[in-house]
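S.K.: Sequence plus the predicted model coming up.
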Amino acid sequence: MKICPKCHEEVEDSFEICWNCNYSFPDDKILDLSAVEEADDSGRSIDCLRCQVKMIYSGKYEFHEGMNTGVFGNLFELFQNREAFDLYVCPKCGKVEFFVPLNEEYRLR
């Protein structure tokens, strides 16, 4: 654990930004996350339910049921049920949320 020099909170060693005050250890300054422009293809603006800060769009991720089995693993992948979700991450608390994409290709019927 390391101590934030601005707010004196304990922060995990692997974190580059303080979870409490948004202090950036590499940049040696407090980041203004309200000015962060996200490259959001999803068309949504989502706030974290815990922190009430804008969540950052991480991208569209595809998940599937089943597993790769032996030599024919990739062939069997063709028959697996696949779902795609938009993933959002809270820059303050690290909460992750999944949403069904808004575009017509993935909309639930």
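M.R.: Received it, and whenever you're ready, just let me know what you need. Residues are numbered from 1 along each chain as shown.

S.K.: Please count neighbours and contacts with C-alpha atoms only from this point.
M.R.: Noted.

S.K.: quick one: buried residues of stretch 82-102?
M.R.: Residues of stretch 82-102 classed as buried by neighbour count (16 or more other C-alpha atoms under 10 Å): 84-92, 101.

S.K.: Spell out the residue ranges of the strands in this protein.
M.R.: Applying DSSP state E to the chain gives strands spanning 2-3, 10-11, 23-24, 29-30, 56-64, 82-89, 96-99.

S.K.: coming back round to it: please identify which pair of the buried residues of stretch 82-102 lies farthest apart.
M.R.: A84 and K92 (25.1 Å; C-alpha to C-alpha).

S.K.: Which of the strands of the chain sits closest to G70?
M.R.: With C-alpha to C-alpha as the criterion, G70 lies closest to strand 56-64 of these, at 17.0 Å.

S.K.: and the comparison structure, right after this:
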Amino acid sequence: MCQRCNVALEDLGEYNFRTGGATGVGGMLLGGWNQLAEGKVTFDLKICPSCRHVDFYLRS
């Protein structure tokens, strides 16, 4: 339930976010090797159809 509107949240599905790795020139120089330093965090996303607020739930 949306804490703002008291409306049931709709499921947007699972989303993966990349974390870490080098940015800028360092990332360009490393090329594909830069991906070795990256991690991935997965969230389930839910949205309120009324106020459009999005909630992130960390997947374990």
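M.R.: Received the coordinates, thanks. No experiment lies behind these values; they were computed from the predicted model shown.

S.K.: Mind putting the buried residues of stretch 82-102 of the first structure into TSV with distance to Y61 of the first structure?
M.R.: Listed next are these as TSV, based on distance: C-alpha to C-alpha, whole Å:
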residue	distance to Y61 of the first structure
A84	6
F85	5
D86	6
L87	7
Y88	11
V89	13
C90	17
P91	19
K92	22
P101	10
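
S.K.: Among those residues, which one sits closest to G66 of the first structure?
M.R.: A84 (15.2 Å).

S.K.: corresponding residue for the closest one in the second structure?
M.R.: Here A84 of the first structure is matched to T42 in the second structure, going by TM-score structural alignment.

S.K.: so how far is G26 of the second structure from its match?
M.R.: 26 Å (C-alpha to C-alpha, to the nearest Å).

S.K.: where do the helices sit along the first structure?
M.R.: 73-76 (DSSP state H).

S.K.: What's the end-to-end length of stretch 18-35 of the second structure?
M.R.: End-to-end span of stretch 18-35 of the second structure (C-alpha to C-alpha): 9 Å.

S.K.: Repeat that for stretch 83-101 of the first structure.
M.R.: From its first residue to its last, stretch 83-101 of the first structure covers 10 Å (C-alpha to C-alpha).

S.K.: how much space between the nearest residue to L87 of the first structure once chain neighbours are set aside and L75 of the first structure?
M.R.: Leaving aside its chain neighbours, L87 of the first structure sits nearest to F98 (4.8 Å; criterion: C-alpha to C-alpha, 6 or more residues apart in numbering). Distance, F98 of the first structure to L75 of the first structure, using C-alpha to C-alpha: 28 Å.
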